[in-house]
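Participant: I'd like to go over a predicted model; first the sequence, then the structure.
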Amino acid sequence: MTNWSAPFIGAGDAIDASVVVPGSKSETNRALLLAALADGPSTITGGLSSRDADLMRAALAQLGVTIIDEDGAWRVTPPAVFAVPDAPIDCGLAGTVMRFVPPLAALNGGRTTFTGDAHASARPMGGVLDGLAQLGVAIDAPNIPFTQDASGGLSGRRVEIDSSGSSQFVSALLLSGARYPDGVEVVHVPAEAGASVPSRPHIDMTVQMLRDRGVEVSTPDEVTWQVAPGAIRAVDQQVEPDLTSAAAFLAAAALTGGVVRVPGWPVETTQGGAAIADILRRVGAEVSLDDVGGGHGTLVVRGTGTVRGIGAVDLHASSELTPVVAAVAAVADGRTVIQGVAHIRGHETDRLAALVAELGAVGAAIRETADGLEIEGRGAGVLKPALLKAYADHRMAHAAAVVGLVVDGVELDDIACTTKTIADFPGMWSALVTRSGAHG
């Protein structure tokens, strides 16, 4: 595999670009799953074309769902009865596939095997599999690869699980819960006292998308979610842009003193990635939402020549932003302390350890804490060229690209991993340099 040289923007050059960001990974895969569970056909437009979405579509097809691509719009037709796959379902490294699909597959009344990439076995699965076991599904292993057997049927309603490792554990059971005989009640019972559920905006997204389809969902307290049994109405879905993927492009404006515009930015959203707007404002950029209409606008970030550390920032609810925020902090002037993200040790890789290793390789002063990172930003001028590792993690690749904009000579060992959420990240990123007048 050939190393990727990160495009570099020198002094005197500045980005001036509009970036059309692909659809939200989180919303796309939820929309696909709910369309597969619905009471009739529906269409998804603006869905993300990426490896994660491809894996979700392939998994649903193995379970008997028909998905036809009609000029970029996906027409999804649920089966009368979910199929028992002849072959294992490949989850790749996609958390939404390995966690969301097993609860749906439990409706097929048979045995389903799940496999994935080499790193997939390191991703936590306990909350989902514990919940399914409490509902009567036999599980033969605690992680990928595993086989589940739903031939005994589903019984019961209340499940108690530890969801401190991922909000996806809760979402996974809620998404299919309406189709269970008695619905489902999910209660977060942490193994470690006081450990909360991370990335709650993702659960809010799940709940809202269920309610949009006529599902009765109640949240009597902060650790309980109840889904009543019943039909899931077929609803056509327009997917929002992926605001977390937009973060790297917007950060580029802040770091180079340029301007980046992202159209289609929702005025109101359940995506945790929306927090990047306030973070970049704290860094020193000018941020505005222009041309608002129909619930969307164009988010505009203008760099001011100031890139400062922001002190403490709690990313518990938007932890997917951690790699890009850490990259910005590494080239800023001043201290940044990222808090509330201990759970990202169980993401595509141990992101805290990976960020310490790779940002440290370019000379950043960074250390790992119990729940995050401390970064003493000393400006880009003190950083040095390095070959960085991606760990098969798209967000780590985004972080390397951000640093490489202002540190000449940064390379990455695996840019292909970015296809997880953006089909052509290298092309889109290189276009920023072209727009700056630099040559990379």
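Facilitator: That came through, no problem. Residues are numbered from 1 along each chain as shown.
Participant: C-alpha only now, for contacts and for neighbours.
Facilitator: Noted.
Participant: buried residues in stretch 9-20?
Facilitator: Residues of stretch 9-20 classed as buried by neighbour count (16 or more other C-alpha atoms under 10 Å): 9-10, 13-19.
Participant: stretch 177-188 now?
Facilitator: Neighbour-count burial for stretch 177-188 [16+ other C-alpha under 10 Å]: 177-180, 182-188.
Participant: go on, stretch 63-77?
Facilitator: By 16+ other C-alpha under 10 Å, the buried positions in stretch 63-77 come out as 63-67, 73-77.
Participant: tell me which of those fall in strands.
Facilitator: Among those, the residues falling in strands (DSSP state E) are 66-67, 73-77.
Participant: quick one: which of the residues you listed is nearest residue 328?
Facilitator: residue 73 (35.6 Å; C-alpha to C-alpha).
Participant: please tell me how far the closest one sits from residue 216.
Facilitator: 28 Å (C-alpha to C-alpha, to the nearest Å).
Participant: hang on, the earlier thing: sort out for me which of the buried residues of stretch 9-20 are in helices.
Facilitator: Among those, the subset assigned to helices under DSSP state H is empty.
Participant: in TSV, list those residues along with distance to residue 112.
Facilitator: TSV is the format used below for the buried residues of stretch 9-20 (distance: C-alpha to C-alpha, whole Å):
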residue	distance to residue 112
9	50
10	53
13	54
14	52
15	49
16	50
17	46
18	44
19	40
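Participant: among the residues you listed, which one lies nearest to residue 139?
Facilitator: residue 19 (44.0 Å).
Participant: show me what counts as buried in stretch 348-364.
Facilitator: Buried, per 16+ other C-alpha under 10 Å, within stretch 348-364: 348-352, 354-364.
Participant: ugh, wrong one, I meant stretch 279-298
Facilitator: Going by 16+ other C-alpha under 10 Å, stretch 279-298 has these buried residues: 279-287, 289, 296-298.
Participant: and which of those residues is nearest to residue 33?
Facilitator: For the buried residues of stretch 279-298, the nearest to residue 33 is residue 296 (25.0 Å; C-alpha to C-alpha).
Participant: so the closest one sits against residue 262, correct?
Facilitator: No: here residue 296 lies out of contact with residue 262, judged by C-alpha atoms under 8 Å, at a distance of 10.7 Å.
Participant: need the residues that contact the one helix or strand residue 169 maps to.
Facilitator: Here residue 169 sits within helix 168-177, counting by DSSP states H and E. When contacts are defined by C-alpha atoms under 8 Å, 6 or more residues apart in numbering, helix 168-177 is touched by residues 30, 33-34, 37, 95-96, 99-101, 103-104, 125, 127-128, 131, 163, 183-184, 186, 202-203, 206-207, 210, 225-229.
Participant: before we move on, back to that, got the buried residues of stretch 279-298 as CSV, with distance to residue 342 and secondary structure columns?
Facilitator: Formatted as CSV, the buried residues of stretch 279-298 follow (distance: C-alpha to C-alpha, whole Å; DSSP: H, G, I helix; E, B strand; the rest coil):
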residue, distance to residue 342, secondary structure
279, 19, helix
280, 22, helix
281, 25, helix
282, 23, helix
283, 23, helix
284, 27, coil
285, 28, coil
286, 30, strand
287, 29, strand
289, 32, strand
296, 33, strand
297, 33, strand
298, 33, strand
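Participant: please compare the first structure with the one that follows:
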Amino acid sequence: MRYSERDALIPEVPVPSADPVLEATHSRATGGAPAAWTAPLATGPLSARLTLPGSKSLTNRELVLAALADGPSTLRRPLHSRDSALMIEGLRNLGVGIEEIPGDGEFGPDLRVTPGELHGSSIDGGLAGTVMRFLPIVAALALGPTSVDGDPYARKRPMATTIEALRGLGIEVSDDGRGTMPFTLHGTGEVAGGELAIDASASSQFVSGLLLAAPRFRNGLTLRHTGERLPSLPHIRMTIECLAARGVRVEEPEPGVWVVAPQPIRALDVQIEPDLSNAGPFLAAALLAGGTVTVGGWPTETTQVGDELLRILPRLGATVTRDGERVTIDGGVGVRGGAPVRAVDLDLAIGGELAPPIATLLAFADGTSRITGIGHLRGHETDRLAALATEIGRLGGEVVEFDDGLEIRPRPLHGGAWEAYADHRMATAGALAGLVVPEVTVDDIGCTAKTLPEFPELWDRLLDRDPHATRWESLPL
């Protein structure tokens, strides 16, 4: 049975929001039928420079911290996408003031966040893991019941750890024993905190959600991970550094244990870094089609997992150069005449969200490759391992799934329909495949609005090399 057929068995979840980004993506995520998008084909080596919108992971963490801070905060150059819009909507519903103010970024206004008295309400998580796993912990600090729901597939995403964590903190939760959304939590206006043990093997977001709110718990929090493998450790490091910037110290007495004392969260004026994971398909394009792609504003130091691209892509045959905050990927010359993509064995446990573009690249490699450490991707927006195997296979490739990864065996590829499963990273992976394979159609390119609403425009300009583009510029050949 296909994913779309399974999702169709679940009733639609209403989204009570007038936000245009939410409205534009909700019908797709709940079973609507968007028009198929034909991926543009590269006709020569690429030569482009780009600026990326703000990081989703940083934007949503900073929104939560600003909501719990001791005064108003300003987020400069934040991401404006479905995930960030859902976070803003949820925080506003809980009593937080968030307004748009003029800024100097290319992708939308800055945000002014004013903490308010928290009260129970409703949270629509959409397909946003940060929303569905961060905001219930914030809602535990509110007075009154809060209902939590999301898109149909979100009801299949792992949530039992959040629900059991809330109960472990003394919060009553009604979920009819499902351990998934929808559920209702009954906030009492404060959380005692103390010691808590959770199994965060399915997602590091369970840890981050608790750490973000822990300074507001009456007794702070001593959090212990009881599972075997903890995925996406850089995201936990990101959370800890965001807290540190606001004056909150997180102690780590041993691996898998975090201690946060009760303390104020300082208001802050913070600039959001560009989203480096969203750079993945664009940088991979230089390797696949040949030519050069440069990303501006790349931070010299960062906790974003997308920074791993600078170490991964050279293993696949790219040349990476850096000039201050500019990173350039050179893939050689010719659409198909440059050096082939090199086969590799990769452990992507710390950067699983990079797997879709990397797996797609490896479908064009000079031998068999393996990606390991990504079993947790089965619980993301879709089962990404099954989805990648299915969609690359649909184009004539061969991908074998195993418990925590994929084996990619290159075969001659042909055009065909690529299903996105309402998953932004699957949609961009389809665009990447279609860069050098004619007539690849992606069924739902609009789902990229989850983290990058501008993706279709930016992808077209990557290929057009339009010197008048506002966010893309030509580089001299």
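Facilitator: Yes, it's here. None of the values given here were measured: they were computed from a predicted structure.
Participant: TM value for the aligned chains?
Facilitator: Once superposed, chain against chain, the TM-score is 0.94 (TM-score structural alignment, normalised by the length of structure 1); 420 aligned residues with a C-alpha RMSD of 1.3 Å.
Participant: restricted to helices, list the buried residues of stretch 348-364 of structure 1.
Facilitator: Counting by DSSP H, the buried residues of stretch 348-364 of structure 1 contribute 351-352, 354-361 to helices.
Participant: which residues of the stretch 101-250 of structure 2 fall in strands?
Facilitator: For the stretch 101-250 of structure 2, applying DSSP state E, counting those that start in this stretch gives strands covering 110-114, 122-124, 143-149, 172-174, 183-188, 194-198, 221-225, 250-254.
Participant: mean deviation (superposed) between the fifth one and structure 1, please.
Facilitator: Here the mean offset of strand 183-188 of structure 2 against structure 1 after fitting is 1.2 Å, by mean C-alpha distance after the TM-score superposition for structure 1.
Participant: what range in structure 1 does that strand sit on?
Facilitator: Mapped onto structure 1 using TM-score structural alignment, strand 183-188 of structure 2 covers residues 146-151.
Participant: against residue 68 of structure 2, how distant is residue 394 of structure 2?
Facilitator: Residue 394 of structure 2 is 47 Å from residue 68 of structure 2, by C-alpha to C-alpha.
Participant: and what of residue 271 of structure 2?
Facilitator: 18 Å.
Participant: neighbour count: the two, which is higher?
Facilitator: residue 68 (27 against 16; other C-alpha atoms under 10 Å).
Participant: just checking, that one touches residue 263?
Facilitator: No: Residue 68 of structure 2 lies out of contact with residue 263 (C-alpha under 8 Å); the separation is 11.1 Å.
Participant: common neighbours of the two, please.
Facilitator: With C-alpha under 8 Å, 6+ apart, residue 68 of structure 2 and residue 263 have common neighbours residue 216.
Participant: ok, average deviation of the helix holding residue 169 of structure 1 from structure 2?
Facilitator: Mean deviation for helix 168-177 of structure 1: 0.3 Å (mean C-alpha distance after the TM-score superposition for structure 1).
Participant: what span of structure 2 is that helix aligned with?
Facilitator: Counting by TM-score structural alignment, helix 168-177 of structure 1 sits on residues 205-214 of structure 2.
Participant: repeat for stretch 314-332 of structure 1
Facilitator: Stretch 314-332 of structure 1 corresponds to residues 347-365 in structure 2, going by TM-score structural alignment.
Participant: likewise for stretch 109-118 of structure 1?
Facilitator: Using TM-score structural alignment, stretch 109-118 of structure 1 pairs with 143-152 in structure 2.
Participant: residues touching that stretch, excluding its own?
Facilitator: Under C-alpha under 8 Å, 6+ apart, the answer for stretch 143-152 of structure 2 is 7, 10-13, 26, 29-30, 118-127, 132, 136, 139, 155, 181-190.
Participant: what's the neighbour count on residue 218 of structure 1?
Facilitator: Per other C-alpha under 10 Å, the neighbour tally for residue 218 of structure 1 reads 14.
Participant: trace it over to structure 2, please.
Facilitator: In structure 2, residue 218 of structure 1 lands on residue 251 (TM-score structural alignment).
Participant: residues contacting its match?
Facilitator: 258-260.
Participant: go again with 10 Å.
Facilitator: For residue 251 of structure 2, the contact set (C-alpha atoms under 10 Å, 6 or more residues apart in numbering) comprises 222, 240, 257-261.
Participant: quick check, nearest of those residues to residue 306 of structure 2?
Facilitator: Looking across those and measuring by C-alpha to C-alpha, the closest to residue 306 of structure 2 is residue 240, at 17.6 Å.
Participant: so who does the aligned residue in structure 2 for residue 390 of structure 1 touch?
Facilitator: Counting by TM-score structural alignment, residue 390 of structure 1 corresponds to residue 420 in structure 2. Residue 420 of structure 2 is in contact with 4, 382, 384, 387-388, 391, 426-430, 442-448, counting by C-alpha under 10 Å, 6+ apart.
Participant: and residue 70 of structure 2, by the same measure?
Facilitator: So residue 70 of structure 2 contacts 114-116, 264-268 (C-alpha under 10 Å, 6+ apart).
Participant: that one maps to what in structure 1?
Facilitator: By TM-score structural alignment, residue 70 of structure 2 lines up with residue 39.
Participant: A strand includes its match, no?
Facilitator: No: per DSSP: H, G, I helix; E, B strand; the rest coil, residue 39 of structure 1 lies outside any strand segment and is coil.
Participant: contacting residues for the residue opposite residue 406 of structure 1 in structure 2 once aligned?
Facilitator: Structural alignment (TM-score structural alignment) places residue 406 of structure 1 against residue 436 in structure 2. By C-alpha under 10 Å, 6+ apart, the contact set of residue 436 of structure 2 is 39-43, 285, 288-289, 335-336, 364, 413-415.
Participant: just say helix, strand or coil for residue 436 of structure 2.
Facilitator: coil.
Participant: from residue 72 of structure 2, how far out is it?
Facilitator: 48 Å.
Participant: what do you get for residue 291 of structure 2?
Facilitator: 45 Å.
Participant: and those two? which has more neighbours close in?
Facilitator: Neighbours were counted for residue 291 of structure 2 and for residue 72 using other C-alpha under 10 Å; residue 291 has more, 22 against 19.
Participant: which one in structure 1 is aligned with the more buried one?
Facilitator: Checking TM-score structural alignment: residue 291 of structure 2 goes with residue 258.
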